[in-house]
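Visitor: this one's structure only:
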């Protein structure tokens, strides 16, 4: 195939699949847009190609790597004309890692892309036109924003390595620094590798299921400076436990908790069921705004506390509480949004399917001396309809669902309960648009939407939407 003419290539491709190009063929493209994944979008003779690393406005040469009936993927080979939005990635392992898909794009352009992503989904999926989508709220310094790191551990030449998985593989690439993680996380991982190696602790091997240390998880309280180290092990016994933990606590300032989590299953899931404190406390603490939170090894806690304060502040603004309202917080997690709302509501009812999260939520309410919050375990789509049947109405309902969005039963219940306002916090513009359409058909109007950049240099965007009863 490599020796036949371009015309012959097209004839072969057309005969096989009616496509205008063949696999491994290099073509010239003008990049017109970005996909929701952050890939460049170009068209060759009407056929759509997605090109990772390419930016709108660029003229490129791209090699077709995977072709489907309606679209395909190509590898960026050469940039003939460079977009003004292109910038040099700061991370030395950016290309190999794949964690930050937009680091080659100027930050202001990233924010504009994320706003457009929300607008496009509202129009295309939700059929919602004319709703103001405000400029994305970004960070003054969009680096070192993650308060949590989960680092797989491996071995190389007799020593421990830890870093990230190479794209589309489970090959661990050793790493000294991740520019979106808190600097303390880099220090913790480096010290654990060094000290555990000194004591002869072996890394877990996925293929043989032998070895002990699987992952190191770090959590950092941005406001308090407290650090938690979680050692995830393939077994109950941790050799030299006392010496290891004492040395870690001595060499890393700010360590308040060292925890072991035991996971002996043959799984990609990071945490196992058993957790025990090896040194220090069970919890570390952090604050978002005026609210204090206790964070355990298994607690879900927003990974970007700086932007979380903006996100929840906007949710509180849209809720427009005066102190007389009953508020329901669906998918409440450990109570982060609930406690923000409780500062200004008469009563807040939170519901979450994970029992441990509800226990954390109750603990956090006590920690903040808030007695106007009630938490319940269960599916939001089951518990809230029960509350409604029991006569518990809500003036405002706040939802913060997972990426799959809200269950339709919950949306139907919201429409039946007829709260004056609905505040929808979303991590997925597509399911946000779908659910806003359902709520609008149920008697609500979307007033405005505010995107928030919780994860700079990635294609992810959070949004807060305000809906009003009509």
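Guide: Looks like it came in fine. This is a predicted model, so every value here is computed, not measured.

Visitor: contacts and neighbour counts: CA atoms only from here.
Guide: Fine.

Visitor: Roughly how far does the residue nearest to residue 311 when sequence neighbours are not counted sit from residue 196?
Guide: Using C-alpha to C-alpha, 6 or more residues apart in numbering and skipping residues adjacent in sequence, the residue nearest residue 311 is residue 452, 6.4 Å away. Separation of residue 452 from residue 196 (C-alpha to C-alpha, to the nearest Å): 39 Å.

Visitor: Which one's more surrounded, these two?
Guide: Per other C-alpha atoms under 10 Å, whichever of residue 452 and residue 196 has more neighbours is residue 452, with 28 against 21.

Visitor: any idea how far that one is from residue 247?
Guide: Here residue 452 is placed at a distance of 40 Å from residue 247 (C-alpha to C-alpha).

Visitor: Kindly report the same for residue 156.
Guide: 23 Å.

Visitor: and here's the other structure:
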């Protein structure tokens, strides 16, 4: 349907990442499987909401299930769906999804597990690996919208989440408030440099457990080499890329940590992709 609309309106020209000419870059969808909510994220090469109008009108008319629509504008050459700014087109600037007893707000640029059912199994494996007693200080690195930290917040003393994307942090804070969680604090941090350069406020205590859920590229070498300085009893490493996880695991082993357990979660059935949950301790 979207393709037909674009073909009927020459102004809706697809963006060519080689020549950097064109308007439409991506049409991204996010689903709340347990809430039946749908977000449409129209990513364009520049800001022109009037040019988008035929596509917007057609989508809202033919897909009444849509609950949120936003326009992310990415004027950079990088071929990514993350815009420099965002315009709300319809509904709320987020959708909601539930995992366990928690309800999460998810915006267009925030990371959230796409397979919610398996996401719960994944988080259960994190809790199992951490072996929580209720007295722990937990650092949740690359926390995104705070899902892992908030999922285990009622089983620990305090959770500190660290994330570089501002919109994800805002979602994390809203999610904590929505779920009446008061022992979770979120900080904006570029983890490539944050700890190494001494930016951690002194008021924040050292962690007993560190949870890591980095992007596919894994951790920056400076972050990997700094981890042992926390002197955490346990490190739980969640990864969608076993190759980079193995690379980082080698560094942790050199710093004195041993792999105590490793679990695979089939997040994307019928594909070669898996998530792994690995427990390190000294």
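Guide: Here it is on my side, so go on. It should be emphasised that the depicted structure is a prediction, and the values quoted were computed from it without experimental measurement.

Visitor: Report the TM-score for the pair.
Guide: The TM-score (TM-score structural alignment, normalised by the length of structure 2) is 0.86; 279 aligned residues with a C-alpha RMSD of 2.7 Å.

Visitor: before we move on, back to that, now check structure 2 for the residue matching the residue nearest to residue 311 of structure 1.
Guide: In structure 2, the residue matched to residue 452 of structure 1 (TM-score structural alignment) is residue 265.

Visitor: quick one: the strands in the stretch 1-150 of structure 1?
Guide: For the stretch 1-150 of structure 1, the strands defined by DSSP state E, counting those that start in this stretch occupy 26-34, 40-44, 47-51, 59-67, 71-81, 148-156.

Visitor: For the third one, buried residues please.
Guide: Burial within strand 47-51 of structure 1, assessed by neighbour count using 16 or more other C-alpha atoms under 10 Å, is assigned to 48-51.

Visitor: same question, the fifth one
Guide: Neighbour-count burial for strand 71-81 of structure 1, with 16+ other C-alpha under 10 Å as criterion, is recorded at 72-76, 79.

Visitor: can you check stretch 406-422 of structure 1 too?
Guide: Within stretch 406-422 of structure 1, judged by 16+ other C-alpha under 10 Å, the buried ones are 406, 410-411, 413-415, 417-419, 421-422.

Visitor: which stretches of the stretch 1-150 of structure 2 form helices?
Guide: 2-8, 49-62, 116-130, 147-151 (DSSP state H, counting those that start in this stretch).

Visitor: Return the most buried member of those helices.
Guide: helix 147-151 (a mean of 25; mean count of other C-alpha atoms under 10 Å).

Visitor: how about it, aligned to which bit of structure 1?
Guide: Taking TM-score structural alignment, helix 147-151 of structure 2 hits residues 336-340 over in structure 1.

Visitor: what's the matching stretch in contact with?
Guide: 291, 312-313, 316, 329, 332, 348-350, 361, 365, 370, 373 (C-alpha atoms under 8 Å, 6 or more residues apart in numbering).

Visitor: Same check on stretch 232-245 of structure 1?
Guide: For stretch 232-245 of structure 1, using C-alpha under 8 Å, 6+ apart, the contacting residues are 195-196, 199, 201, 204, 210-217, 258, 260-265, 270-271, 278-279.

Visitor: filter the residues you listed to the buried ones?
Guide: Using 16+ other C-alpha under 10 Å, the buried ones in the contacts of stretch 232-245 of structure 1 are 195-196, 201, 204, 211-217, 258, 260-264, 270-271, 278-279.

Visitor: Of those residues, which belong to strands?
Guide: Among those, the members found in strands (DSSP state E) are 213-217, 258, 260-262, 278-279.

Visitor: just the residues you listed now: which is nearest residue 458 of structure 1?
Guide: residue 217 (20.9 Å; C-alpha to C-alpha).

Visitor: residues touching the spatially closest residue to residue 316 of structure 1 that is not a sequence neighbour, list them.
Guide: Closest residue to residue 316 of structure 1 apart from its sequence neighbours, by C-alpha to C-alpha, 6+ apart: residue 341 at 6.2 Å. Neighbouring residues of residue 341 of structure 1 by C-alpha under 8 Å, 6+ apart: 316, 327, 348.

Visitor: quick one on the thing from earlier: will you turn the helices of the stretch 1-150 of structure 2 into CSV that also has distance to residue 208 of structure 2?
Guide: Listed next are these as CSV, based on distance: least, C-alpha to C-alpha, whole Å:
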stretch, distance to residue 208 of structure 2
helix 2-8, 50
helix 49-62, 49
helix 116-130, 10
helix 147-151, 14
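
Visitor: As JSON lines, the contacts of residue 341 of structure 1 with distance to residue 118 of structure 1 would be great.
Guide: Output for those, formatted as JSON lines (distance: C-alpha to C-alpha, whole Å):
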{"residue": "316", "distance to residue 118 of structure 1": "21"}
{"residue": "327", "distance to residue 118 of structure 1": "26"}
{"residue": "348", "distance to residue 118 of structure 1": "29"}
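
Visitor: Could you provide the buried residues of strand 71-81 of structure 1 in CSV, with additional columns for distance to residue 148 of structure 1?
Guide: Formatted as CSV, the buried residues of strand 71-81 of structure 1 follow (distance: C-alpha to C-alpha, whole Å):
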residue, distance to residue 148 of structure 1
72, 35
73, 33
74, 33
75, 32
76, 32
79, 36
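
Visitor: so how far is residue 297 of structure 1 from residue 148 of structure 1?
Guide: In terms of C-alpha to C-alpha, residue 148 of structure 1 sits 11 Å off from residue 297 of structure 1.
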